[in-house]
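**Student:** have a look at this fold, sequence not included:
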């Protein structure tokens, strides 16, 4: 399989991390959304939404959206439960990641990290992102104070999805030591077999 993505993107890190934990070989194609590559006709023919990550299957079909790629790769593995309720909990946290976590934690990280976005980092926007991100981290803290992983005893794609932008949230100015259960969870995810850092392309 072929994975189009940016090495320094948390959303693109998610499927790379799962590939590594599953021990599945893949080809990484560095593809930037910041230089216009994803808006070119050849890329839009693969993903009309013009974003990465994008997974190309062996048969030439495509899957886009990071969490959809995670769910596809995790099918039939330890990272996605068979039980309907437990599977629903995984989906619950994936939706949480996209709607309550990523818009604040990932966005504040991007505004802090990329010079081309500095003009968008107004005090008001940064404050709102900090507030929203801390609220999301607080929700995770409450759950991870009760269970070792987000859906219970085992690591799932829910953990991988939320690990991606949480593990370097300090880049965006988040004080992770304020969330000891989240910090301990980050260590557990990193200690799981097959783990690779974010700067590993594949």
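**Tutor:** Structure's in. What do you need? Owing to the predicted nature of the structure, the values given are computational and were not obtained by experimental measurement.

**Student:** only C-alpha atoms for contact and neighbour calcs from this point on.
**Tutor:** OK.

**Student:** strands of the protein, start to end?
**Tutor:** Listed in chain order, the strands of the chain (DSSP state E) span 2-5, 27-30, 54-56, 62-64.

**Student:** save these as JSON lines, and put in mean neighbour count too.
**Tutor:** Listed next are these as JSON lines, based on neighbours: other CA atoms under 10 Å:
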{"stretch": "strand 2-5", "mean neighbour count": "22"}
{"stretch": "strand 27-30", "mean neighbour count": "15"}
{"stretch": "strand 54-56", "mean neighbour count": "23"}
{"stretch": "strand 62-64", "mean neighbour count": "17"}
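
**Student:** one more to weigh against that first structure:
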């Protein structure tokens, strides 16, 4: 059985758990967090020298880190990754968008308002910057989702899983999703897809 190391309150760690649930893929969850220093131990750094979660450990002991890389690995040969070359390219495009244009603003703003230890970093300037950047990203998504039911086209893919993780928590971070009706409708479509689970879900112990 594969093992996913991650933190239950992290959107990035939610991504592979959500995909595994939708795929009906059994896995073992090991709770580990950067907030308590457990990702900086020698034991964990031996698995991931970047000291971050999520981390996927395969049954044969091979390791894979970075949330979107894990999504692509898990989605291979499933309905969540197109079989044609262009379709995969479009999915990759949105995965890069998530990491470079969405996560640095929506996820970072969520962290600034969620975690007390980050209060010193939540300056008015930083909050304004993340709000503006997040709204730009949500605007790009709104334009796309006004044309297609899912972010990469007609069918749900790992691009939707990646972008759902933090967008579904965007209002908590101070974004007005009422201004993005196509995004809001898309969130409901992702939730309605079979096997959906909430952020802090873990599989039953086997």
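**Tutor:** On my side now, so go ahead. Treat the numbers as computed from the prediction; the structure is a model and nothing was measured.

**Student:** a markdown table please, covering the strands of structure 1 and showing distance to residue 168 of structure 1.
**Tutor:** Output for the strands of structure 1, formatted as a markdown table (distance: least, CA to CA, whole Å):
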| stretch | distance to residue 168 of structure 1 |
| --- | --- |
| strand 2-5 | 18 |
| strand 27-30 | 21 |
| strand 54-56 | 23 |
| strand 62-64 | 24 |
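
**Student:** nearest to residue 103 of structure 1, of those?
**Tutor:** strand 62-64 (18.3 Å; CA to CA).

**Student:** circling back to that earlier point, and of the strands of structure 1, who's closest to residue 169 of structure 1?
**Tutor:** Of these, nearest to residue 169 of structure 1 by CA to CA is strand 2-5, at 20.1 Å.

**Student:** what is the corresponding segment of structure 2 for that closest one?
**Tutor:** The aligned range for strand 2-5 of structure 1 in structure 2 is 3-6, by TM-score structural alignment.

**Student:** and the helix ranked longest in structure 1, what's buried?
**Tutor:** Longest helix in structure 1, counting residues (DSSP state H): helix 123-144. For helix 123-144 of structure 1, a neighbour-count test (16 or more other CA atoms under 10 Å) marks 126, 129-130, 132-134, 136-138, 140-141, 143-144 as buried.

**Student:** which position in structure 2 pairs with residue 126 of structure 1?
**Tutor:** Aligned partner of residue 126 of structure 1 by TM-score structural alignment: residue 127.

**Student:** against residue 145 of structure 2, how distant is the closest residue in space to that match that isn't next to it in sequence?
**Tutor:** Distances taken as CA to CA, 6 or more residues apart in numbering put residue 109 closest to residue 127 of structure 2, at 6.6 Å, once the chain neighbours are dropped. Distance, residue 109 of structure 2 to residue 145 of structure 2, by CA to CA, to the nearest Å: 23 Å.

**Student:** distance from stretch 153-163 of structure 1 to the middle of the chain?
**Tutor:** How far stretch 153-163 of structure 1 lies from its chain's middle: 10 Å, per CA atoms, centre = their mean, to the nearest Å.

**Student:** how close does residue 2 of structure 1 get to residue 136 of structure 1?
**Tutor:** According to CA to CA, residue 2 of structure 1 stands 32 Å off from residue 136 of structure 1.

**Student:** cool, thanks, signing off.
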